[in-house]
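Student: here are the coordinates; sequence isn't available:
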């Protein structure tokens, strides 16, 4: 059931019925889940719970670029070594098919870094390295697909457009234009 359907359903019940349903739902939730989701805290002070959730989401938005850069560099090295298609001791069998979700996450996190400043340039460079690796994957098997862009649910030109916008927002000069042209040609 969707949330909108639930809202419509709840409108037809009285306050007493809603209270009884809430108690039954609370009983049905396992203690482990209640602790993980902080259900008790939510019931005790809903406003404080909402504020804590908001703060938690803001912290998740902040990207630690140093850790992310290390992780992406390691990922790219493993991809070029074909560790995501052949059995090896660096990437487990369980982790190999999850490469597409990692790439999606990396792209999303890198886009959250503001373009301005040194961190913005580093994020753009990392996006460009990911793009080059995915392009390489279109011609050589480094993943279990012949079109990595389709696997991550993104068109090649879409990612290239994101990179160009980031580069050109830092300023248009000979270096950025030649870099863009080199990417198009290669």
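Tutor: Everything's here; your move. Nothing here was measured: the structure is a model prediction, and the numbers come from that model. Numbers count the residues shown, from 1 in each chain.
Student: CA atoms for contacts and neighbours, from now on please.
Tutor: OK.
Student: who are the packing partners of whichever helix in the chain runs longest?
Tutor: The residue-count maximum for a helix in the chain (DSSP state H) belongs to helix 117-139. If contacts are counted by 3 or more C-alpha pairs under 8 Å, 6 or more residues apart in numbering; DSSP states H and E, helix 117-139 sits against helix 65-80, helix 99-112, helix 148-151, helix 156-169.
Student: which residue comes closest to residue 87 once chain neighbours are left out?
Tutor: Of all residues not flanking residue 87 in the chain, residue 93 sits nearest, at 6.9 Å (C-alpha to C-alpha, 6 or more residues apart in numbering).
Student: thought that neighbour was touching residue 83?
Tutor: No: with contact defined as C-alpha atoms under 8 Å, residue 93 does not count as touching residue 83 (9.7 Å).
Student: who has more neighbours, the two?
Tutor: More crowded of residue 93 and residue 83, by other C-alpha atoms under 10 Å: residue 83, with 21 against 15.
Student: picking that back up, ok, which of the helices and strands packed on helix 117-139 comes nearest residue 121?
Tutor: For residue 121, the closest of the helices and strands packed on helix 117-139 is helix 156-169, at 8.0 Å, according to C-alpha to C-alpha.
Student: mind checking how far the spatially most central residue of the chain is from residue 181?
Tutor: The centroid of the chain falls nearest to residue 105 when counting by C-alpha atoms, centre = their mean (2.6 Å). Using C-alpha to C-alpha, to the nearest Å, residue 105 is found at 27 Å from residue 181.
Student: over to residue 171?
Tutor: If you measure residue 171 against residue 181 using C-alpha to C-alpha, the figure is 16 Å.
Student: in the helix or strand hosting residue 54, which residues are buried?
Tutor: Using DSSP states H and E, residue 54 maps to helix 46-61. Residues of helix 46-61 classed as buried: residue 49 (neighbour count, 16 or more other C-alpha atoms under 10 Å).
Student: please apply the same query to stretch 67-86.
Tutor: Across stretch 67-86, burial judged by 16+ other C-alpha under 10 Å covers 68, 69, 72, 75, 76, 79, 80, 82, 83, 84, 85.
Student: what's in contact with the helix holding residue 54?
Tutor: Defining contact as C-alpha atoms under 8 Å, 6 or more residues apart in numbering, one finds that helix 46-61 is touched by 41, 42, 109, 112.
Student: structure two is appended below for comparative analysis:
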């Protein structure tokens, strides 16, 4: 019904029935809707007008946004690590509590909220910061993810869900593939952990094919960057590592789509690893991570047909799997 119709209905309602109707309606709210409604209800009952209550919420998000942006800027400037005049010495170890609180507040912002898009971008930047902190000295810790009490794959899953909540666009899927396949790693994580999480969030076949196309585009882009680099250039190693990680993503998508032949052929062709036996070993590991026993055997036999001599441990494992 329209707002005016609701007002007319409430005017004639008995207080007891009015309270019951309100409570029963409230029960049907989602958790995020309740969290948004709670403050509005409290404000109105305290005499604050709805418009002022809304403005208060908006200001609150703006404050949160500025706090996060300033925090990220200081973290990347290493102000939480080394002596400086910006962050007091006694406040530097508290960075982990700031991040925990930021994540808690960002999680509260529902998809219906007008600030949802900005909140997702802030979440992404926090993830990238904590990921980079595993490679660079931003904080006094040997594992930034562990310090904030999050497993990397769980943090990434939150990022993936929220980014895809904006829309299953090529741009969103492409950047998630890149975040999953590159960047710093927790001591307890591998890139494949994030890639498997992303695969689980691609709910439809169309989304998986879109991801497949975008992953191959990223591979082509990185291959293009190799041109002109010297044989032992550091950047070359980094690019080849990225390409290999993206190849992992491509193969896993092909496996999930039941297109092993096409996937394994592309994998061996695009992978920058020099030793073909190592490529085979990694492909078998991906099948293992996906829990695909039959695929494992098929990949092994593909390698044999290509005259690849597997290491002894793989030969034994193949025999054991065939005997089951």
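Tutor: It's in. None of the values given here were measured: they were computed from a predicted structure.
Student: picking that back up, separate out the buried members of the contacts of helix 46-61 of the first structure.
Tutor: Here, 16+ other C-alpha under 10 Å leaves residue 109 buried among those.
Student: can I get the contacts of helix 46-61 of the first structure in CSV with distance to residue 135 of the first structure?
Tutor: Formatted as CSV, the contacts of helix 46-61 of the first structure follow (distance: C-alpha to C-alpha, whole Å):
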residue, distance to residue 135 of the first structure
41, 48
42, 47
109, 20
112, 23
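Student: over in the first structure, find the residue span stretch 136-145 of the second structure aligns onto.
Tutor: Mapping stretch 136-145 of the second structure onto the first structure (TM-score structural alignment) gives residues 140-149.
Student: endpoints of that stretch, how far apart?
Tutor: End-to-end distance for stretch 140-149 of the first structure, by C-alpha to C-alpha: 13 Å.
Student: same check, this time on stretch 166-182 of the first structure
Tutor: 16 Å.
Student: rewinding a little: format the helices and strands packed on helix 117-139 of the first structure as TSV; extra columns: distance to residue 19 of the first structure.
Tutor: Output for these, formatted as TSV (distance: least, C-alpha to C-alpha, whole Å):
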stretch	distance to residue 19 of the first structure
helix 65-80	46
helix 99-112	40
helix 148-151	46
helix 156-169	50
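Student: hmm, residue 83 and residue 90 of the first structure touching each other?
Tutor: Yes: taking contacts as C-alpha under 8 Å, residue 90 of the first structure lies within contact range of residue 83: 7.0 Å.
Student: map the residue nearest to residue 87 of the first structure across to the second structure for me.
Tutor: Counting by TM-score structural alignment, residue 93 of the first structure corresponds to residue 89 in the second structure.
Student: now that match: how far from residue 80 of the second structure?
Tutor: 8 Å.
Student: and what of residue 44 of the second structure?
Tutor: Applying C-alpha to C-alpha to residue 44 of the second structure and residue 80 of the second structure gives a distance of 41 Å.
Student: do the same with residue 256 of the second structure
Tutor: Shown here: residue 256 of the second structure relative to residue 80 of the second structure, a distance of 43 Å by C-alpha to C-alpha.
Student: go on, residue 193 of the second structure?
Tutor: According to C-alpha to C-alpha, residue 193 of the second structure and residue 80 of the second structure sit 29 Å apart.
Student: now do the SS call for residue 115 of the first structure.
Tutor: With DSSP: H, G, I helix; E, B strand; the rest coil as the basis, residue 115 of the first structure sits in coil.
Student: distance of the residue nearest to it when sequence neighbours are not counted from residue 94 of the first structure?
Tutor: Spatial nearest neighbour of residue 115 of the first structure, chain neighbours left out: residue 166 (6.2 Å); criterion: C-alpha to C-alpha, 6+ apart. Using C-alpha to C-alpha, we find residue 166 of the first structure at a distance of 34 Å from residue 94 of the first structure.
Student: what's the answer for residue 77 of the first structure, then?
Tutor: According to C-alpha to C-alpha, residue 77 of the first structure stands 18 Å off from residue 94 of the first structure.
Student: centre of the chain to the helix holding residue 54 of the first structure, how far?
Tutor: Offset of helix 46-61 of the first structure from its chain centre (C-alpha atoms, centre = their mean, to the nearest Å): 19 Å.
Student: show me the strands in the second structure, by range?
Tutor: Read by DSSP state E, the second structure holds no strands at all.
Student: surely residue 173 of the second structure is in contact with residue 213?
Tutor: No: using C-alpha under 8 Å as the test, residue 173 of the second structure is too far from residue 213 to be in contact (10.2 Å).
Student: between these two, which is the more surrounded one?
Tutor: Between residue 173 of the second structure and residue 213, counted using other C-alpha under 10 Å, the more crowded position is residue 173 (24 against 15).
Student: now for the more buried one: what does it line up with in the first structure?
Tutor: In the first structure, the residue matched to residue 173 of the second structure (TM-score structural alignment) is residue 177.
Student: roughly how far does its match sit from residue 146 of the first structure?
Tutor: As defined by C-alpha to C-alpha, residue 177 of the first structure lies at a distance of 29 Å from residue 146 of the first structure.
Student: likewise residue 66 of the first structure?
Tutor: To residue 146 of the first structure, residue 66 of the first structure is 31 Å away according to C-alpha to C-alpha.
Student: who has more neighbours, these two?
Tutor: Counted by other C-alpha under 10 Å, residue 66 of the first structure and residue 146 do not tie: residue 146 has more neighbours, with 14 against 11.
Student: ok, now how distant is residue 137 of the first structure from residue 145 of the first structure?
Tutor: Residue 137 of the first structure is 8 Å from residue 145 of the first structure, where distance means C-alpha to C-alpha.
Student: quick one, which of those two is more surrounded?
Tutor: Each of residue 137 of the first structure and residue 145 has its neighbours counted (other C-alpha under 10 Å); residue 137 has more, 21 against 14.
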